[in-house]
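Colleague: 3D model of this:
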Amino acid sequence: MSPRLSTVILPVERWHTGGGETWRRAEDLGFHTAYTYDHLSWRVPFRDRTWFGAVPTLTAAAGVTRRVRLGTLVTSPNFRHPVPFAKELMSLDDISGGRLTVGIGAGATGFDAEVLGRRPWEPRERFARFEEFVGLLDRLLTRDATTFEGEFYAASEARGIPGCVQRPRLPFAVAATGPRGLRVAARHGQAWVTTGDWRLNETGTPQESLRAVRGQVERLGAALEAEGRDPAGVAKILLTGFTPEPAAPFASVDAFVDYAGRYAEAGVDEIVIHWPIPDTIFGYDPAVFERIALEAPAQLGAGGPA
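Modeller: Down below sits the predicted model:
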């Protein structure tokens, strides 16, 4: 089966001077899902540039699109609490007519981890918070009322009425590569997200990266089977831009088809590409990007280069 093609649109454009048109164009190009990052700021050079909030951006995008799915890629507990966030997600799922996916990850150190004026969490605490965050968010989005007392989060008769348009709730796309994170994905995810192996992304080769992702897919499959779930029922999503030689797939349509075909053979069934932004790591040719969106799915479906 050929992989679906999606895009991620960083929230860097003012809505009325180009932002809204970008989301409409993503739908016109036939992308399966248009995601955005859920950060309060991001790395250089975006750190001191225009950057808008994910939920308002997706709400506006829902109003100017009709078919394309929408989502975060990804949300983390760094500055979110499950109770108010669940209400926002339920509302956005309703506004979009049931087109929302929430990507969720443990987050990392950096801007989002420190912007609230607290110490960054140690890795053990960060993962424990992530696990509790995802579990509580699941409850909040599937029950009319939730009371919960955890180690990090609590809810007291938190109302979730009327619930999501998508039943039993909107899908979770869980970003994880380690054993404990894969168990969270297997327990709660309708999709799984990887950016490859971060240890290889700067110094490894494309072949090493491909083998690493294949291994991640296999470990996810084992975790799903341990939960009594069919691995084929959970989408495997690759967020591009971080594997070795990140610009190479965007040299031409053929180069992208070759790249996507290899990852499809490794078990990936959704490829996410960044909307072009000049003078950044995503500064590839917009014309080639649009040709990829329009032509690559058919070539992959026909068994193009692999």
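
Colleague: CA only for contacts and neighbour counts going forward, please
Modeller: OK.

Colleague: Tell me where the stretch 51-200 of the chain has helices.
Modeller: 54-64, 82-95, 111-114, 123-142, 179-188 (DSSP state H, counting those that start in this stretch).

Colleague: Determine which of those helices approaches Ala235 most closely.
Modeller: Ala235 sits nearest to helix 179-188 of all these, at 10.8 Å, using Cα to Cα.

Colleague: The closest one: how far from the chain's middle?
Modeller: Remark: helix 179-188 is offset 16 Å from the chain centroid, using Cα atoms, centre = their mean, to the nearest Å.

Colleague: returning to what we had before: any chance of the helices of the stretch 51-200 of the chain in TSV, with mean neighbour count and distance to Ser6 too?
Modeller: As requested, the helices of the stretch 51-200 of the chain are exported to TSV (neighbours: other Cα atoms under 10 Å; distance: least, Cα to Cα, whole Å):
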stretch	mean neighbour count	distance to Ser6
helix 54-64	18	15
helix 82-95	20	19
helix 111-114	18	25
helix 123-142	19	24
helix 179-188	21	20
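
Colleague: In CSV: these, plus distance to Asp279.
Modeller: Listed next are the helices of the stretch 51-200 of the chain as CSV, based on distance: least, Cα to Cα, whole Å:
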stretch, distance to Asp279
helix 54-64, 22
helix 82-95, 32
helix 111-114, 21
helix 123-142, 33
helix 179-188, 34
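
Colleague: of all these, which lies closest to Val44?
Modeller: When the helices of the stretch 51-200 of the chain are compared by Cα to Cα, helix 111-114 sits nearest Val44, at 10.8 Å.

Colleague: Run through the strands of this structure in chain order.
Modeller: 4-8, 33-36, 69-75, 100-104, 145-149, 154-159, 172-175, 191-194, 235-239, 270-274 (DSSP state E).

Colleague: one more to line up against the first:
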Amino acid sequence: MSLRLSTVILPIHRWHEGGRERWQRAEELGFHTAYTYDHLTWRTFRDGPWFGALPTLTAAAGATGRMRLGTLVTSPNFRHPVTLAKELMSLDDISGGRITLGIGAGGTGFDATALGQDPWTPRERADRFDEFLPLLDRLLTERETTQRGTHYSAVDARALPGCVQRPRLPFAVAATGPRGLRLAARHGQAWVTTGDPKIFAEGTPEDSLKAIGDQIDRLGRACADIGRDPAELDKILLTGFTPEANSPLESLGAFTDFAGRHEELGFTEIVVHWPIPDSEFASDQRVFEQIATEFKG
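Modeller: Here you go, the predicted model:
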């Protein structure tokens, strides 16, 4: 099967107490990419250990040699394009050009207020993302950038020597709304979805497939509006947030069926959570590794 399998390793383990080993094991199992969440903390993990995404990826880059690495996803909630661009350029260099930036508009979780700000409305999140992503694109591709915006500005910001990956590291843009899909079409090398949150609790797998298919159709129209072939974008599904939740990881057969149905929709990559006991991402480690081995390469 040409479908790529990746994993997301939450940054909840001390590096020298199991953290390093998980990233190395992910490479041994043949995952295409190992991502981590770029949050300050997240949901039910708020009262436990949670480490920074970019330092974790830097350490993972030194502990691995082949597997791609990335965020899933970064957002403007607590970042600025100028400083983020410098950190990403450095991480791309340290990893030898193995970094993918998953990026989206952000949400209303703990990240949204940790810096003391009021939560942004959906419209303000979209407005900020509209500025953030194009500016980040410029900062990673141009030698120097000056741009003044409503929310974000850069003055004589330098990006030397630039990314190892040219013209810059790839963006995987998480989006479902019209403005986000337009940004994915214009700036993305990949598009990310978790499905439709409105049907997570009470919808069926069939409802989910239809909703995701509609998202792909709208992405195609956004690409057509700017004359881009939607086949140029990889399509990534982060699992765990569709009505099936973690059930595709119950057996190799269940996952093969799940993956096949989504590959038919046009997905090129599926991302599964590294098992975390006693959490919403609990699953059998043996089955997880069996699935990884079967889909290796």
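
Colleague: Put one on top of the other, what's the TM-score?
Modeller: The TM-score (TM-score structural alignment, normalised by the length of the second structure) is 0.98; 297 aligned residues with a Cα RMSD of 0.9 Å.

Colleague: Output the strands of the first structure as JSON lines; include the columns mean neighbour count and distance to Thr205 of the first structure.
Modeller: Converted to JSON lines, those look like this (neighbours: other Cα under 10 Å; distance: least, Cα to Cα, whole Å):
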{"stretch": "strand 4-8", "mean neighbour count": "23", "distance to Thr205 of the first structure": "23"}
{"stretch": "strand 33-36", "mean neighbour count": "26", "distance to Thr205 of the first structure": "27"}
{"stretch": "strand 69-75", "mean neighbour count": "24", "distance to Thr205 of the first structure": "25"}
{"stretch": "strand 100-104", "mean neighbour count": "25", "distance to Thr205 of the first structure": "27"}
{"stretch": "strand 145-149", "mean neighbour count": "14", "distance to Thr205 of the first structure": "46"}
{"stretch": "strand 154-159", "mean neighbour count": "16", "distance to Thr205 of the first structure": "44"}
{"stretch": "strand 172-175", "mean neighbour count": "27", "distance to Thr205 of the first structure": "22"}
{"stretch": "strand 191-194", "mean neighbour count": "24", "distance to Thr205 of the first structure": "17"}
{"stretch": "strand 235-239", "mean neighbour count": "23", "distance to Thr205 of the first structure": "17"}
{"stretch": "strand 270-274", "mean neighbour count": "22", "distance to Thr205 of the first structure": "19"}
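
Colleague: mind putting those strands in TSV, distance to Tyr263 of the first structure included?
Modeller: Shown next, in TSV, are the strands of the first structure (distance: least, Cα to Cα, whole Å):
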stretch	distance to Tyr263 of the first structure
strand 4-8	12
strand 33-36	18
strand 69-75	19
strand 100-104	20
strand 145-149	40
strand 154-159	40
strand 172-175	17
strand 191-194	12
strand 235-239	8
strand 270-274	9
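
Colleague: right, and those - which one's nearest Ala185 of the first structure?
Modeller: Nearest to Ala185 of the first structure, of the strands of the first structure and by Cα to Cα, is strand 172-175 at 5.2 Å.

Colleague: Can you check which part of the second structure the closest one sits on?
Modeller: Strand 172-175 of the first structure corresponds to residues 171-174 in the second structure, going by TM-score structural alignment.

Colleague: Mean deviation, that stretch versus the first structure?
Modeller: In the superposition against the first structure, stretch 171-174 of the second structure averages 0.2 Å from its aligned positions (mean Cα distance after the TM-score superposition for the first structure).

Colleague: now stretch 122-134 of the second structure
Modeller: Mean for stretch 122-134 of the second structure is 0.7 Å (mean Cα distance after the TM-score superposition for the first structure).

Colleague: For that stretch, give me every contacting residue.
Modeller: 76, 80-81, 104-107, 149, 151-152, 179-180, 183, 187 (Cα atoms under 8 Å, 6 or more residues apart in numbering).

Colleague: Max pairwise distance over the residues you listed: which two?
Modeller: Every pair of the contacts of stretch 122-134 of the second structure checked by Cα to Cα; the farthest is Gly107 and Gly149, at 21.5 Å.

Colleague: Point to the residue nearest the middle of the first structure.
Modeller: Residue closest to the mean C-alpha point of the first structure, counted by Cα atoms, centre = their mean, is Leu73 at 2.7 Å.

Colleague: ok so, going back, closest to Thr205 of the first structure out of the helices of the stretch 51-200 of the first structure?
Modeller: helix 179-188 (23.7 Å).

Colleague: tilt between that closest one and helix 123-142?
Modeller: Helix 179-188 of the first structure runs at 0 degrees relative to helix 123-142, counting by axes from the mean of the first three to the mean of the last three Cα atoms, to 10 degrees.

Colleague: Which secondary structure elements does helix 179-188 of the first structure sit against?
Modeller: helix 123-142, strand 172-175, helix 206-226 (3 or more Cα pairs under 8 Å, 6 or more residues apart in numbering; DSSP states H and E).

Colleague: That helix vs the second structure - mean distance after superposition?
Modeller: Counting by mean Cα distance after the TM-score superposition for the first structure, helix 179-188 of the first structure comes out at 0.5 Å.

Colleague: got the contact list for that helix?
Modeller: 127, 131, 134-135, 138, 172-176, 191-192, 219-220, 223-224, 227, 229.

Colleague: Equivalent analysis for stretch 144-154 of the first structure, please.
Modeller: 81-82, 129, 132-133, 136, 139-140, 155-163.

Colleague: ok, now which ones touch the residue of the second structure most remote from its centre?
Modeller: Computed with Cα atoms, centre = their mean, the maximum C-alpha offset from the centroid of the second structure is found at Asp156, amounting to 29.1 Å. Neighbour list for Asp156 of the second structure: Glu144, Thr145, Thr146 [criterion: Cα under 8 Å, 6+ apart].

Colleague: would a markdown table of those with distance to Gly97 of the second structure be doable?
Modeller: Formatted as a markdown table, the contacts of Asp156 of the second structure follow (distance: Cα to Cα, whole Å):
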| residue | distance to Gly97 of the second structure |
| --- | --- |
| Glu144 | 21 |
| Thr145 | 22 |
| Thr146 | 26 |
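
Colleague: Out of these, which are shared with the first structure?
Modeller: Compared against the first structure with both residues aligned by TM-score structural alignment, their matches' Cα atoms under 8 Å, these retain Glu144, Thr145, Thr146.

Colleague: Ser75 of the second structure versus the last one, what's the distance?
Modeller: Think Thr146 of the second structure. 21 Å (Cα to Cα, to the nearest Å).

Colleague: Equivalent analysis for the second one, please.
Modeller: Using Cα to Cα, we find Thr145 of the second structure at a distance of 21 Å from Ser75 of the second structure.

Colleague: and if you look at Pro248 of the second structure?
Modeller: On the measure of Cα to Cα, Pro248 of the second structure and Ser75 of the second structure end up 28 Å apart.
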